[in-house]
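[1] Have a look at this fold, sequence not included:
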């Protein structure tokens, strides 16, 4: 593999998984088992695929209740959420914002997921760059949030 490919495959602070990678005309693709298709591998996609596997294999979230790259409209703008997880009743229970490993998780990133959550109104949020992970719960009645140490296991 060349240097660029090796940069895409950096180890993350998530368990390693046996992804199906293919080279198509010099571009690396990863098979996404949620969307059931090959996706161009970017640093952000590398993080998203790892985090989704973490949700499924470690935290017990059913892959049938995970949606990737979902669209939403906010103030007339078309936006995309990275990961949204539902409960069996179709209610949104978790939203995840994924960034490339070289992106620093700062206030700008938290503001982005907070803007998305204006539309979604999800009580559990996660932000990750694959190296750092932040989780918080939101109480919409009291308009307060609380950071938590660990993402809860799926319990529905």
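    Happy to help now that I have it. Quick caveat: nothing in here was measured; it's all calculated off a predicted structure.

[2] switch to C-alpha atoms for all contacts and neighbour counts from now on
    Noted.

[3] Can you show me the strands along the protein?
    Secondary structure of the chain (DSSP state E): strands at 21-24, 27-32, 37-40, 66-74, 77-86, 92-98, 124-128, 133-139, 144-148.

[4] Report the buried residues of the third one.
    Along strand 37-40, the positions that meet the burial threshold by neighbour count (16 or more other CA atoms under 10 Å) are residue 40.

[5] got the strands of the chain as TSV, with distance to residue 14 columns?
    Shown next, in TSV, are the strands of the chain (distance: least, CA to CA, whole Å):
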stretch	distance to residue 14
strand 21-24	18
strand 27-32	17
strand 37-40	20
strand 66-74	18
strand 77-86	16
strand 92-98	13
strand 124-128	10
strand 133-139	10
strand 144-148	18
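
[6] Out of the ones you listed, flag the one nearest residue 3.
    strand 27-32 (12.6 Å; CA to CA).

[7] got the end-to-end distance for stretch 59-66?
    13 Å (CA to CA, to the nearest Å).

[8] Next up, a structure to set beside the first:
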């Protein structure tokens, strides 16, 4: 897998059934190591190790329904009250982040109402703070660290 624009992390990998799998500490299982999964696992580690979010507040790849269509989000970080603090959209490194990617996460966020958005392909990261009152978002240098 290609090196990403994240700190270096130690991952548990194993080969089985003619493919490599990576251990997902949130889902507590090995998953097939695809380029997007490589990015997702780096983001999970970034949130846990660099930003100090508790594992209990992080969720990976769950289904949601938007306009009667089933979708899956990549990563969410919850607030302690159960509302969504951060919504993360991961793309494979070879996928350019463009307006279509932002439109996708914005559609998800109409339903989820996350305070912050992160869009990454592992090489380029974009962070936004939502302002629902004025219906806009502001780009940030990074997402905030966990605070109680």
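    Looks like it came in fine. Since we're looking at a predicted model, the values are computed, not measured.

[9] Have a look at the second structure and report its longest helix.
    helix 99-112 (DSSP state H).

[10] In the first structure, what range does that helix match?
    The aligned range for helix 99-112 of the second structure in the first structure is 107-120, by TM-score structural alignment.

[11] likewise stretch 37-48 of the second structure?
    So stretch 37-48 of the second structure sits over residues 45-56 in the first structure, by TM-score structural alignment.

[12] The matching stretch against the second structure, how far on average?
    Mean deviation of stretch 45-56 of the first structure relative to the second structure after superposition (mean CA distance after the TM-score superposition for the first structure): 0.3 Å.

[13] so how far is that stretch from its chain's centroid?
    Distance, stretch centre to chain centre, for stretch 45-56 of the first structure: 7 Å (CA atoms, centre = their mean, to the nearest Å).

[14] what residue of the first structure matches up with residue 60 of the second structure?
    By TM-score structural alignment, residue 60 of the second structure lines up with residue 68.

[15] what's the answer for residue 83 of the second structure, then?
    So, by TM-score structural alignment, residue 83 of the second structure is matched to residue 91.

[16] Tally up the residues packed near its match, please.
    12 (other CA atoms under 10 Å).

[17] how far away is it from residue 39 of the first structure?
    Computed as CA to CA, the residue 91 of the first structure to residue 39 of the first structure distance reads 27 Å.

[18] what do you get for residue 79 of the first structure?
    From residue 79 of the first structure across to residue 39 of the first structure, the span is 19 Å (CA to CA).

[19] Hmm, residue 102 and residue 44 of the first structure touching each other?
    No. At 9.4 Å, residue 44 of the first structure and residue 102 do not qualify as touching, with contact defined as CA atoms under 8 Å.

[20] Comparing the two, which shows the higher neighbour count?
    Neighbour comparison, residue 44 of the first structure and residue 102: the larger count goes to residue 44, with 21 against 11 (by other CA under 10 Å).

[21] Report the central residue of the second structure.
    Residue closest to the average C-alpha location in the second structure (CA atoms, centre = their mean): residue 88, at 3.1 Å.

[22] mind checking how far the nearest residue to residue 64 of the first structure once chain neighbours are set aside is from residue 69 of the first structure?
    Nearest non-adjacent residue to residue 64 of the first structure, counting by CA to CA, 6 or more residues apart in numbering: residue 34, 7.5 Å away. Distance of residue 34 of the first structure to residue 69 of the first structure, given as CA to CA: 11 Å.

[23] Between the two, which is the more surrounded one?
    residue 34 (15 against 12).

[24] what lines up against that one once you look at the second structure?
    By TM-score structural alignment, residue 34 of the first structure lines up with residue 26.

[25] How about the contacts made by residue 20 of the first structure?
    30-31 (CA atoms under 8 Å, 6 or more residues apart in numbering).

[26] Please pull up the equivalent of it in the second structure.
    Taking TM-score structural alignment, the alignment pairs residue 20 of the first structure with residue 12 from the second structure.

[27] Relative to residue 124 of the second structure, how far out is its match?
    24 Å.

[28] What of residue 33 of the second structure?
    According to CA to CA, residue 33 of the second structure stands 20 Å off from residue 124 of the second structure.

[29] for residue 50 of the second structure, same thing?
    Distance, residue 50 of the second structure to residue 124 of the second structure, by CA to CA: 17 Å.
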